[in-house]
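Colleague: Kindly return the folded structure for what I paste below:
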Amino acid sequence: MLWQAIGAARDLSRANDIAAVLIRYGFGDLVRRIGMAGALEKAGKALHWRAPEELARLEPPARVRRVLEDLGPTFVKLGQILATRVDLFPPEWIEELGKLQDAAPAADFASIRAQLTEDLGEAPETAFARLDTDPIAAASLAQVHRATLPDGKEVVLKVRRPGIRPVVEADLHLLARLAEILEAEAPDLRRYRPREVVREFTLSLRREMDFAAECRIAERVAANFAGSPDVVVPAIHWQWSGERLNVQDFVEGIPGRDLATADAAGLDRKLLARRGAAAVLKMMLEDGLFHADPHPGNVFYLPGNRLAFIDFGMVGRLTEERRYQVALMLHGLVTGDSETVAEVLLDWRSDADREIDPARLRHEIDGFVDQYRNVPLRQLDLAAMLSDLLAILRENDLSLPPDLSLLVKAFITLEGLGRQLDPDFDMAAEAAPFLERVLLAHQSPAAIAKRGWRAAGGALSLLASLPQDLGQLMRAARRGRLNMQVDIVALDRFGEKLDRAASRMTIGIVTAALIIGTAILMTVVGDPAFTGLRTLGLLGFFGAVAGGVWVLLSIWRGRRS
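Modeller: Below you'll find the model as predicted:
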């Protein structure tokens, strides 16, 4: 199976590298279970299953992080996506995966210059009045150079690394095949939904490599904050921007991690925390397009207690209905309405989730919400509440839709940023007005009328197409092509039981025939020519014993199941 996966990915050496790194960090058993050991043996590789002692002492989350770091940029990005799946992984895993830094050595400027010339249609020295050859930042997919436009405007150039797309695509193909193998060969890992995670990661990474899409998103966010002077999004210069190049205004501000400089500049930390929370909550609950990674590295503090947001490579999107559901759930947590919280979570249940008892889930959530009942709003730790709620989901093998996992991760990151600025930061109090506005807007006459018109339009469309659909149905019936499929689970199970019973009966008849035939052959005496028949009878006896044991074991297993 793995040999076919490697052939599909056309990257045998990369598969070998992955297996070697897994073995080095003590995951040799996983390599065996998914079939990589056989592939390595066919490739003539030596298998050293024992991990170095210092690596074996690492806790599993730390070992997985080290594995992802050693496997390179694509897998570092995968780890960052996994760090957003707070619904699948416990806090210690999320914390460890959150340490993955998207940093890489800078690419040689000669290759960068050649790509810039191709994208700009002219030499970069001609297009820009000044261009720094030393990058101010370098990551796995891109690096950033500072430059000056001919009119004197200071900008930054986010340049995609030359030749990175084929490397990433090869890794994505291999990851997709490995995810299929994991789900098939490692049942205990299925609860982490490897194929779903890889599919989500593939879409996210391909969007992130398209800098033109990132530019469009930045402009949409900037338009949403057009009336808010406290929030700045760098302007995009489309004359030079494209799929591999993002040219935007340079932000002259204080990095979000440099709190000492912010204090020295006389900025108000409490006000910065409130304005930052208000900005991200507006993106989440009002606009439906939000920065999915609002950590201090993507935030700058500006004079006048303003904030600038950069790097819109990872964003989340929420439909109007989803925003209402989020507001409903968060409001239920704050007000102690456990029934509402349970109903929303059951609506979010994925088709891949196993069947659970809704009454049991409601009971667990009721006990969870009850411990926060009558707690003053200022004393509520909303991020801790969400983390505890996600723990209940994990225990019930439930997962959030991908858009909501990004939302929860961004929410928790936002509260952490707020508490860095202000230890007394009250996320629940900041979120309450936004939640109330979303809930009220959903019940406003205009919103009700809009939903009514939408439902009426759907009903009218259905009625309009009804005669045509009935005509097609009647024509199919006249031609004898009308098929009906009824899928009854109980009958499927009955068929399986019937098949097992027939197999036991067949083996039982064969066993009985062997016993009778063996008894006849063993009674032959006298002529030495019949010695071979006695041997054949002896073999038949052993076959009868084996058949009888199989029938008994099959009956025993059937009763246990």
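
Colleague: Please make it C-alpha for all contacts and neighbour counts, starting now.
Modeller: Will do.

Colleague: Now name the helix or strand holding the residue positioned nearest the centre of the chain.
Modeller: Nearest to the geometric centre of the chain sits Val197, at 3.7 Å (CA atoms, centre = their mean). In this structure, Val197 sits in helix 194-208 according to DSSP states H and E.

Colleague: just checking, what packs against whichever helix or strand comes after that helix?
Modeller: On the C-terminal side of helix 194-208, the nearest following helix or strand under DSSP H and E is helix 211-224. Counting contacts by 3 or more CA pairs under 8 Å, 6 or more residues apart in numbering; DSSP states H and E, helix 211-224 is packed against helix 194-208, strand 245-249.

Colleague: Against which helices or strands is the helix or strand where Arg63 lies packed?
Modeller: Arg63 is part of helix 60-71, with elements assigned from DSSP H and E. Based on contacts counted as 3+ CA pairs under 8 Å, 6+ apart, the elements that helix 60-71 packs against are helix 12-24, helix 73-82, helix 91-97.

Colleague: before we go on, could you also do this sequence so I can check it against the first one:
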Amino acid sequence: MDADIPSDGRLRDAELQARARVWASPGAPSLGRLARHAVALPAGQVRWALGRLPNTALDGLSGEGALDPADAVKALRGTVREASAGWVRDQLAALGPSGAELAGLLRDAEGLTPRGLADLLNDEPVLPDPVPAHAVRRALEKHLPGQVTEFDPDPLAVTPLHQTHRGVVRDGRAVVVRVLRPGARAGMRDDLRLAANLVAPLTLLPQTASVQPMAVLRSAARRAVEQTDLRHDARNTAELSALLDGRLKGLRLAEPVLESRGVIAYALPDGAVPLAESDADVRKALPALLTLVVEAALADGVFHADLRPEHLFALPDGTLLLAGCTAAGRLEPALRRAFLDYITALFGGDPAGQVDALDRLGAIPSNADRAALEADLRAAPELSPLRLLRGGGDAVRVLGDLASRHGLRVPSGLLGWARALLTYRALTRHLVPDMPIIQALLPLVPRLGDINRRLTEAESG
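Modeller: Purely as a prediction, here's the structure:
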């Protein structure tokens, strides 16, 4: 019998951090998982070579007339780059749920993932095959025996770790049922341990100090532990519902009615349809989504860390329903204060204030040239307040370039939130393709003063 998990968010977070350290620590790897990786690598290369490389090469090298040597080398490099992206994508697909989850992270991390690979993962997302209906029924009976009396065998959504179906529970209520994919928890745990064995020696190299590979790995492990126990989904939803009651205009959080480690059911109101099948005006709910990920993080220290379009439903009254929170995160007050000061300095056109806030966040290495960083921030026209308030489409790219140039790092305490911001960015891009990320954050700017006041009151109280 699985031990229950605490309802208190901070106790849950402590337990998740402890389990993440276990999952992401060096140790004896699973022999079966090692064999899966050993097969996946050549399988991805062979699949790409046989299925795609010939056409890729012909497309890159064909054309009117003969290519001069420089153009031929350029075309060959493009072919090799595309082929490399292709076999990495196919290798990830061969690894099952954990490979698909990593592919999603690489796809969302625009600017950090090589462009060829990011473009390919956008065009051809890595998703495992749907779980067969009989396996879903077996999972329902194992985790919630007799509770789900009906379910639609055709899934509403298939993700690397979960599968979602419509269903009916014993009291006759319509629900949306999320089922953990068989083997997903063990596969994630084994892959994280294998990664820890590979990463641990790198921590001895001085040049990896700013990258913090083990901190990144343990942040991923914490997320994996949480997402593969759906009881956390129910607890997270309940906590956010109580915390943000009345503050989510145009958005409702669905009520969890059944929960277990492998299955969770959310109440589905009459007339609810998946967002992808509706013509709802999603822009009305964007401020609420921003509240869940950004405002709640800064003002309350808790945030939704896994926004996904497949969790959204349109309701007849024009509002949206969010069914679930498979991962939540927390920020300590000192980090929240420093990040608030950074955002205020960014939109206020204060490069010195930005550098000071970044330093307090722990993002600037001890050997960095602070004066040069401030000069580069001051010299970037894309970061001017006027350009930011007009949408700031190039601001993220410029900030990424500056971070790379000056060796800036994401503080370990912000790693989970950084991933949440990536999922928020991916969601807003999916819902409103023409909206830059800075524009999606603009509704927060007028509320920064109020958030700062609430944080000050919480600290003094």
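
Colleague: average gap between the helix holding Arg63 of structure 1 and structure 2?
Modeller: Comparison of helix 60-71 of structure 1 with structure 2 after fitting gives an average deviation of 3.5 Å (mean CA distance after the TM-score superposition for structure 1).

Colleague: So for that helix, what gets flagged as buried?
Modeller: Pro60, Ala62, Arg63, Val64, Arg65, Arg66, Val67, Leu68, Glu69 (16 or more other CA atoms under 10 Å).

Colleague: now for the fourth one: what does it line up with in structure 2?
Modeller: Taking TM-score structural alignment for the superposition, Val64 of structure 1 sits opposite Val88 in structure 2.

Colleague: Am I right that that match is in contact with Gly44?
Modeller: Yes: with contact defined as CA atoms under 8 Å, Val88 of structure 2 counts as touching Gly44 (6.8 Å).

Colleague: Val355 of structure 2: which element?
Modeller: Counting by DSSP H and E, Val355 of structure 2 is part of helix 351-361.

Colleague: start and end residues in structure 1 for that helix, please.
Modeller: With TM-score structural alignment as the criterion, helix 351-361 of structure 2 aligns to 338-348.

Colleague: buried stuff in that stretch?
Modeller: Result for stretch 338-348 of structure 1 [16+ other CA under 10 Å]: buried residues Ser338, Thr340, Val341, Ala342, Glu343, Leu345, Trp348.

Colleague: Could you single out the most deeply buried of the helices and strands packed on helix 211-224 of structure 1?
Modeller: strand 245-249 (a mean of 23; mean count of other CA atoms under 10 Å).

Colleague: measure Ala43 of structure 2 to Glu82 of structure 2 for me?
Modeller: 17 Å (CA to CA, to the nearest Å).

Colleague: Neighbour count: these two, which is higher?
Modeller: Glu82 (21 against 16; other CA atoms under 10 Å).

Colleague: wait, what's in contact with that one?
Modeller: By CA atoms under 8 Å, 6 or more residues apart in numbering, the residues touching Glu82 of structure 2 are Thr56, Gly116, Leu117.

Colleague: Now do the strands in structure 2.
Modeller: For structure 2, the strands defined by DSSP state E cover 148-151, 157-158, 162-169, 174-180, 251-253, 256-259, 263-267, 273-274, 302-304, 312-314, 320-322, 328-330.

Colleague: residue range for the longest one in structure 1?
Modeller: Applying TM-score structural alignment, one finds that strand 162-169 of structure 2 aligns to the residue range 142-149 of structure 1.

Colleague: what about stretch 349-367 of structure 2, start to end distance?
Modeller: 25 Å.

Colleague: scratch that, stretch 274-294 of structure 2 is what I was asking about
Modeller: Span of stretch 274-294 of structure 2 from end to end, CA to CA: 24 Å.

Colleague: Now do the contacts for Leu22 of structure 1.
Modeller: Gly28, Val31, Val67.

Colleague: Burial check on the second one, number of neighbours?
Modeller: It stands for Val31 of structure 1. Counted with other CA under 10 Å, the neighbours of Val31 of structure 1 add up to 20.

Colleague: Can you classify it by secondary structure?
Modeller: When classified by DSSP: H, G, I helix; E, B strand; the rest coil, Val31 of structure 1 comes out as helix.

Colleague: how about the nearest residue to Arg360 of structure 2 once chain neighbours are set aside, what does it touch?
Modeller: If the residues on either side of it in the chain are set aside, Arg360 of structure 2 comes closest to Ala338, at 6.1 Å by CA to CA, 6 or more residues apart in numbering. Residues near Ala338 of structure 2 by CA under 8 Å, 6+ apart: Ala357, Leu358, Arg360, Leu361.

Colleague: Tell me which residue of structure 1 matches up with Ala338 of structure 2.
Modeller: Per TM-score structural alignment, Ala338 of structure 2 is aligned with Gln325.
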